[in-house]
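Novice: dropping the sequence and predicted coords here.
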Amino acid sequence: MSSINFQKVETIAVIITALGKFLFYDILDQRLVFILLMFTFWGSYVFWRIRKSPDVLREWGFRRDNFQIVLKKVLPFGILAILACFIIGFFRDTINPHWHIIPILLAYPIFGTLQQFLLMSLVAGNMQAQKKYSNEVIILTTSALFGLLHYPYGWLIIGTFILSLFYTYIFLKHRNLYVLGIFHGWLGAVFYYTVVNKDPFVEVFGPLFN
């Protein structure tokens, strides 16, 4: 199978995953099932691709050699984003401190890395590999997709769109998923408990305790 065919199959699979998010999150209210299915399917795919071509990991952005370089660029943005979350939360009176944020801070970076893999590696990365699109088009397309995936929550759409503008720019320059995945998870957790006043721990794991 040629690389362009890989790209087509990956694009279709990402679209199906996005549609699955709306089905399992918004209609069936089965978030944990969706997350487990995502990790099972995409984990299997990554393992299969590695066996076919070990170099694909680096191409996708699973690399550590430039971790510190990317961290230095993302850290100031992350700090400003966290401050903005608390400021917005303060004025909206939506800051919701809860011990649930601790397991979310630990677990969400893993899920965040998977999301970044789908959006950065398989959307932005594949678009860049085709050499038909400018970086500006790639950044806007990826960010718009990421924002729309969080419909119908207005603040989440705005926040993820802005986050993705910066993240896609960084990815196209450095291709490092680890830094982006970690910060995606941490910023997402803070955003949930400050700006949108939602508890993802209850939303995902709540059915297990009912």
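Specialist: In hand now; what should we look at?
Novice: rest of the way, CA atoms for contacts and neighbours
Specialist: Will do.
Novice: so which bits of the helix or strand where residue 80 lies are buried?
Specialist: For residue 80, the host element (DSSP states H and E) is helix 67-92. Within helix 67-92, the residues scored as buried using 16 or more other C-alpha atoms under 10 Å are 67, 70-71, 74, 78, 81-82, 85-86, 88-89.
Novice: what does stretch 39-59 give?
Specialist: Quick answer for stretch 39-59 (16+ other C-alpha under 10 Å): residue 42.
Novice: surely residue 7 touches residue 121?
Specialist: No: at 10.3 Å, residue 7 and residue 121 do not qualify as touching, with contact defined as C-alpha atoms under 8 Å.
Novice: and stretch 121-131, what's buried?
Specialist: 121-128.
Novice: could you dump these into JSON lines with distance to residue 151 added?
Specialist: Compiled in JSON lines, the buried residues of stretch 121-131 are given as follows (distance: C-alpha to C-alpha, whole Å):
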{"residue": "121", "distance to residue 151": "22"}
{"residue": "122", "distance to residue 151": "21"}
{"residue": "123", "distance to residue 151": "19"}
{"residue": "124", "distance to residue 151": "20"}
{"residue": "125", "distance to residue 151": "24"}
{"residue": "126", "distance to residue 151": "24"}
{"residue": "127", "distance to residue 151": "24"}
{"residue": "128", "distance to residue 151": "26"}
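Novice: then this one, side by side with the first:
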Amino acid sequence: MITTDKRRWIEIAAVLATGLLKYVLMDWLNFRALYIAAACIFWSVYIYKRYRQNNFILQEWGFRKNHFKQAFLFLLPFALVMVAGIVWYGIFYNAIFLNWHVIPVFVFYPAWGIIQQFLVVALVAGNLQEIKVVNLSKSGIFLLTSLVFAWVHYPSLPLMVFTFFMELIFLAAYFKWRNLWVLGLYHGWVASLLLFFVLGRDLWNELWTVF
């Protein structure tokens, strides 16, 4: 089943709507767990329904084992540099490393990272590449998509800057090897450490705290 341009535009609009809901449910109402759970369920159901219509859509999107090693090794230097920088920052500014909350976040955050990367790289960047009336170069798609991803992380300026440049690197890996699993893993692992030890945010407490 061929994906039409109309469906691609609808998918992009749905991703943007998901981003807008983040401001309402997470930033304003502080319903973090509700938002994340609802987004994961909604998009997981959508992925399943599209798969039932088109058995090749998962491969097209990047839910594949092919090229896992190549993409993993390509992004490994980025991850190592980020972790080294995070550890240095944490030691220099006396971050609290012995916090057990980082363990469940480190384990479960990659699942949320996979959903986020699916929305951004597969449904936004991937669709922009395929829509016939869009006349953007690959670098233009990378720039626009990374700006969208940074916008979702407003109002944290450090997080916006980090996610912008991270997504540029992730997009390069995705367009070359089309593997979402690797992006989700690195997203979850690096972001967990960054938020805990650089930005001082306890994601485990944030998830269960309302108001």
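Specialist: Thanks, I have the structure now. On a predicted model such as this, the values are computed, not experimentally measured, just so you know.
Novice: quick revisit: which elements pack onto the helix holding residue 80 of the first structure?
Specialist: Helices and strands touching helix 67-92 of the first structure, by 3 or more C-alpha pairs under 8 Å, 6 or more residues apart in numbering; DSSP states H and E, are helix 177-194.
Novice: equivalent range in the second structure for the following helix or strand past the helix it packs on?
Specialist: Next helix or strand after helix 177-194 of the first structure toward the C-terminus (DSSP H and E): helix 200-205. Aligned using TM-score structural alignment, helix 200-205 of the first structure spans residues 203-208 in the second structure.
Novice: ok, the residue nearest the centre of the first structure to residue 160 of the first structure distance?
Specialist: Taking C-alpha atoms, centre = their mean, the centroid of the first structure lies closest to residue 115, which sits 3.2 Å from it. Applying C-alpha to C-alpha, to the nearest Å, the value for residue 115 of the first structure to residue 160 of the first structure is 12 Å.
Novice: could you do residue 48 of the first structure as well?
Specialist: 30 Å.
Novice: go on, residue 57 of the first structure?
Specialist: Distance of residue 57 of the first structure to residue 160 of the first structure, given as C-alpha to C-alpha: 25 Å.
Novice: and the helices in the second structure, which stretches?
Specialist: Applying DSSP state H to the second structure gives helices spanning 5-21, 32-53, 57-61, 68-92, 102-117, 126-130, 138-152, 157-177, 180-197, 203-208.
Novice: mean deviation of the last one from the first structure?
Specialist: This points to helix 203-208 of the second structure. On superposition with the first structure, the mean distance recorded for helix 203-208 of the second structure (mean C-alpha distance after the TM-score superposition for the first structure) is 0.8 Å.
Novice: the second one now?
Specialist: Here helix 32-53 of the second structure, set against the first structure after superposition, deviates by a mean of 0.6 Å using mean C-alpha distance after the TM-score superposition for the first structure.
Novice: helices and strands around that helix, which ones?
Specialist: Packed next to helix 32-53 of the second structure, using 3+ C-alpha pairs under 8 Å, 6+ apart, are helix 57-61, helix 102-117, helix 203-208.
Novice: could you say which of those is packed most deeply?
Specialist: With neighbours defined as mean count of other C-alpha atoms under 10 Å, these peak in mean count at helix 102-117, which reaches a mean of 18.
Novice: which helices and strands sit right next to it?
Specialist: Using 3+ C-alpha pairs under 8 Å, 6+ apart, helix 102-117 of the second structure sits against helix 32-53, helix 180-197, helix 203-208.
Novice: how about the ones you listed, which one is nearest residue 106 of the second structure?
Specialist: Residue 106 of the second structure sits nearest to helix 180-197 of all these, at 5.7 Å, using C-alpha to C-alpha.
Novice: which strands and helices lie in contact with that closest one?
Specialist: helix 68-92, helix 102-117, helix 157-177, helix 203-208.
Novice: average offset between it and the first structure?
Specialist: Taking mean C-alpha distance after the TM-score superposition for the first structure, the mean distance separating helix 180-197 of the second structure from the aligned residues in the first structure is 0.4 Å.
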